[in-house]
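[1] Kindly return the folded structure for what I paste below:
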Amino acid sequence: MLLEFIRGNTAPAPVPFVPEITLYQAEEPIALWEKTEESGGEQPPPFWAFAWAGGQALARHVLDDPGLVAGRSVLDLATGSGLVAVAAAKAGARPVTANDVDPYSLAAAEANAAANGVEVRTVEADLLDTDDPYGVVLAGDVFYSREMAARVLPFLRRAAGRGSLVLIGDPGRAYLPSEGLVRRASYDVPVPVSLESVPVRHTTVWQLLTAGA
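    Got it, this is the predicted structure:
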């Protein structure tokens, strides 16, 4: 049922800034967004149907520098479409875990992994109060609200404190932390105007440092 909904409302297409990867994407973003709202709140917003700027930047960075993840365990936190997880798998990460609380997101991640011929395991859970170790933690566009930032940042700081490489892709969202970040790369990323109000978002990949580093 989930896969049928995804395939019935999206179409496979190359990601604008990462054309090596094909994703099931909404051709009419606003129409799909409205469709999920009309369902009476049964479904969360379809974040999985779009290639968001932070995820595109992270995917590009990982594919351009595969040594960051190759042979290491990777967590793609709040995976959405699974774009970043797919990029990590293509870059040689093993195993790759795509995590989200939305079952539609994880179905999309599975479909997108299959479309790109890579293996990604999915975990439907809120991991933000856990401390499972990963070699690399990737987080694209997670600082979009005050509430989300307040929960995500401690999780990411704990991961960095345990020695994980923590990389964040962010196009200047309002709640990105102002301290403890080192810029690794910046890109001008194409985005849907209907969602972002602009055709391009200047997006940065940051490395999160441990507290006091």
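[2] contacts and neighbour counts: CA atoms only from here.
    Noted.
[3] what about stretch 175-183, how long is it end to end?
    Using CA to CA, to the nearest Å, the span of stretch 175-183 from its first residue to its last is 17 Å.
[4] contacting residues around that stretch?
    Residues from elsewhere that reach stretch 175-183 (CA atoms under 8 Å, 6 or more residues apart in numbering): 143-146, 149, 153, 170, 204-211, 213.
[5] in it, what's buried?
    Leu176, Leu181 (16 or more other CA atoms under 10 Å).
[6] gap between that stretch and the chain center?
    18 Å (CA atoms, centre = their mean, to the nearest Å).
[7] now do stretch 84-103
    Centre to centre, stretch against its chain (CA atoms, centre = their mean), the figure for stretch 84-103 is 9 Å.
[8] here's the other one to compare against:
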Amino acid sequence: MDSLDPPAGRRSGMINPAGISGYDAEAFIRANIPLVAAPSIAGIRVHTAQPSTGLWRLLESRRGAGALSPYWAYPWAGGIALAMHFLAHPEIVWQRRVLDLGAGGGLVAIAAAKAGAASVTAADIDPLAAVATKLNAVANGADVLVVQDDLTMGPPPAVDVVAVGDLFYDQDLALRVTAFLDRCLAAGIEVLVGDPGRAFLPYQRLRPVADYQVADFGETSATKPAGVFSFTREGEGG
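    Predicted structure coming up:
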């Protein structure tokens, strides 16, 4: 494989989460996580856990106590800000190849597709996130290539724009993502970050682009500011 070739993924077909067959993963999400309007984004619906869903209990009953956190079942503030930004400024992604890194439920990827991207890849390590992204993309008529893999450990993909929503909440993850984004910059890829100011956001590497008032992680009664930033080379941000 060429160093800039995107990793193999799939637009359709089943992905096998541990403990849940591919068919059951889709059936589980359809049955337990309703398709609702994305916060502050007209025309996009995503499967989103509700207070009455009992998602942790449901997942642990199917996958065991070691199940990954179901972060993919909630729109996060940084992802909402990026999605709003792409739809408000479609020229950013128009006819360009876009990667949504750590896609969760694929909200940013769907927005990029709707804004006219030439191709969109959504990557996440969680197999249920990959299934949710596929379901959400189909529900919104968005053509999204879904990849279940940790792309931060490899070379930069063959894209023009990398979108990173809410990946700076953990120190080790933030370091790994930053190193990957540096490789992307070196390959000539534009990097945009959406984030409400999580603990390990590298402000010194960021140039502010826009601000949005958005909900966060399933919150429906309150909003918080979240920024869209351009990720820059050492010494160019701040």
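[9] What's the TM-score once they're superposed?
    The TM-score (TM-score structural alignment, normalised by the length of structure 1) is 0.92; 210 aligned residues with a CA RMSD of 1.7 Å.
[10] Mind checking which of the contacts of stretch 175-183 of structure 1 are in helices?
    In helices, defined here by DSSP state H, the members of those are Arg146, Ala149, Leu153.
[11] coming back round to it: please list only the buried members of the contacts of stretch 175-183 of structure 1.
    Phe143, Ala149, Leu153, Asp170, Thr204, Val205, Trp206, Gln207, Leu208, Leu209, Thr210.
[12] aligned partner of the third one in structure 2?
    Right, Leu153 of structure 1. Per TM-score structural alignment, the equivalent position to Leu153 of structure 1 in structure 2 is Thr178.
[13] State the distance from that match to Pro75 of structure 2.
    22 Å.
[14] quick one, what contacts the most centrally placed residue in structure 2?
    Nearest to the mean C-alpha position of structure 2, by CA atoms, centre = their mean, lies Ala103 at 2.0 Å. Counting by CA under 8 Å, 6+ apart, Ala103 of structure 2 touches Trp72, Ala109, Ala122, Ala123, Asp124, Ala129, Thr133, Gly165.
[15] Can I take it that it is in a helix?
    No: in this structure, Ala103 of structure 2 is coil, not part of a helix, as judged by DSSP: H, G, I helix; E, B strand; the rest coil.
[16] And it? What does it align with in structure 1?
    Counting by TM-score structural alignment, Ala103 of structure 2 corresponds to Thr79 in structure 1.
[17] tell me the helices in structure 1, going along the chain?
    According to DSSP H, the helices that structure 1 contains are 2-9, 29-37, 53-64, 83-90, 103-115, 146-161, 193-196.
[18] of all those, which lies closest to Val15 of structure 1?
    Val15 of structure 1 lies closest to helix 53-64 among these, at 7.8 Å (CA to CA).
[19] Please look at Val161 of structure 2 and Val193 and confirm they touch.
    No: using CA atoms under 8 Å, Val161 of structure 2 and Val193 do not qualify as a contacting pair, with a distance of 10.7 Å.
[20] any idea how far the equivalent of Val228 of structure 2 over in structure 1 is from Asp100 of structure 1?
    Aligning on TM-score structural alignment places Val228 of structure 2 opposite Val205 in structure 1. As judged by CA to CA, Val205 of structure 1 and Asp100 of structure 1 stand 21 Å apart.
[21] and the residue lying closest to Ala37 of structure 2 once chain neighbours are set aside, what does it touch?
    Distances taken as CA to CA, 6 or more residues apart in numbering place Arg45 nearest to Ala37 of structure 2, at 4.2 Å, with adjacent residues excluded. Contact partners of Arg45 of structure 2, counting by CA under 8 Å, 6+ apart, are Leu35, Val36, Ala37, Ala38, Asn136, Ala139, Asn140.
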